[in-house]
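Peer 1: Predicted model follows, preceded by the sequence.
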Amino acid sequence: MTDYKNYKVWQKSHSLVLEIYQVSKHFPSEEKFNLISQIDRAALSIPTNIAEGCGRQSQKEFHHFLHISSGSAFEMEYLIEVSRDLKFIDNNTSESLLSDISEIKKMFFSLIQKVKTEIKKA
């Protein structure tokens, strides 16, 4: 399998994790076991599942983990929106993060289609 660090979607999602951790540390402390925990876990899930999928034995398994990662990107999108609506993050920050997430979602779509095609050829 390919080294997960070579995937641009992993690189972009790793950067997103670093951004999210910087943003979520400014959330109210009473959200530590609620929204902070949820948003940090969802962000981590994106690149983590790419890495795990790369460690699997088949493209079919990799494909499955890409879908999990993609689902986490959709989850992140909502968590950013609710964080903005709760006024935990400002509009500029939320727009920047949502733009990054949108790009990641598009990258997943393309990569999932590519892997799906490779599976069909095999």
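Peer 2: Looks like it came in fine. Numbering: from 1, shown residues only.

Peer 1: hey, let's count contacts and neighbours off CA atoms from now on
Peer 2: Noted.

Peer 1: Pull the contacting residues for the spatially most central residue of the chain.
Peer 2: Taking C-alpha atoms, centre = their mean, the centroid of the chain lies closest to I46, which sits 3.3 Å from it. Counting by C-alpha atoms under 8 Å, 6 or more residues apart in numbering, I46 touches 10, 13, 68-70, 72-73.

Peer 1: Most neighbours among those residues, which one?
Peer 2: S69 (28 neighbours; other C-alpha atoms under 10 Å).

Peer 1: let's bring in a second model and compare:
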Amino acid sequence: MSSSKFRSWKAYEQSRKLSASIFRLTAQFPKEEKYSLIDQIRRSSRSVSANLAESFAKRRYPKHFQAKLTDASGENYETQAWLDAALDCGYFEKEVYDRYLSASEEVGMLLSYMSKHPDRY
């Protein structure tokens, strides 16, 4: 087994930070959202870094590597959709939403860079 260098990837680090922050944020959501919005946004945000870890294992197969990056990107967009829903429900202020959306957009840019430069990973 090779060294798990994916942990040093900026996209992995940033997606983990965002996921942990979302976990803390959603702890304040109403209890009736526990099995719907809270579960969904936590799962999608955590899935970004999990897909990046899987992409590391598949980097020797370019199409598989790209597929896992695409999955990570899709989960990142899903997280944004859940942030939209939480804002619509009034679970946080627009300023909070803007910070989380900006962090997610940063992760998205990093994923895009990885996809365009797979040889660096």
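Peer 2: Nice, thanks for sending it over. This is a predicted model, so every value here is computed, not measured.

Peer 1: returning to that earlier point: and which of the contacts of I46 of the first structure is nearest to I119 of the first structure?
Peer 2: I68 (17.5 Å; C-alpha to C-alpha).

Peer 1: Name the nearest residue to the alignment partner in the second structure of the closest one, sequence neighbours excluded.
Peer 2: The alignment partner of I68 of the first structure in the second structure, by TM-score structural alignment, is D71. Distances taken as C-alpha to C-alpha, 6 or more residues apart in numbering place N51 nearest to D71 of the second structure, at 6.6 Å, with adjacent residues excluded.

Peer 1: Aligned to the one you found, what sits in the first structure?
Peer 2: Using TM-score structural alignment as the criterion, N51 of the second structure maps onto N49 of the first structure.

Peer 1: residues in contact with that match?
Peer 2: Here N49 of the first structure is in contact with 65-66, 68-69 (criterion: C-alpha under 8 Å, 6+ apart).

Peer 1: what about the residue nearest to the centre of the first structure, which SS state?
Peer 2: Assigned with DSSP: H, G, I helix; E, B strand; the rest coil, I46 of the first structure falls in the helix class.

Peer 1: List the buried residues for the longest helix belonging to the first structure?
Peer 2: In the first structure, taking DSSP state H as the definition, the longest helix is helix 91-121. Using 16 or more other C-alpha atoms under 10 Å as the test for burial, helix 91-121 of the first structure gives 94, 97-98, 100-101, 104-105, 107-108, 111-112, 115-116.

Peer 1: could you pull out the strands for the second structure?
Peer 2: With DSSP state E as the criterion, the second structure has no strands.

Peer 1: For it, which segments count as helices?
Peer 2: Listed in chain order, the helices of the second structure (DSSP H) span 10-26, 39-57, 62-88, 94-116.

Peer 1: ok, back up a step: how close does the match of I68 of the first structure get to Y35 of the second structure?
Peer 2: Separation of D71 of the second structure from Y35 of the second structure (C-alpha to C-alpha, to the nearest Å): 23 Å.

Peer 1: One more: A67 of the second structure?
Peer 2: Taking C-alpha to C-alpha, one finds A67 of the second structure at 29 Å from Y35 of the second structure.
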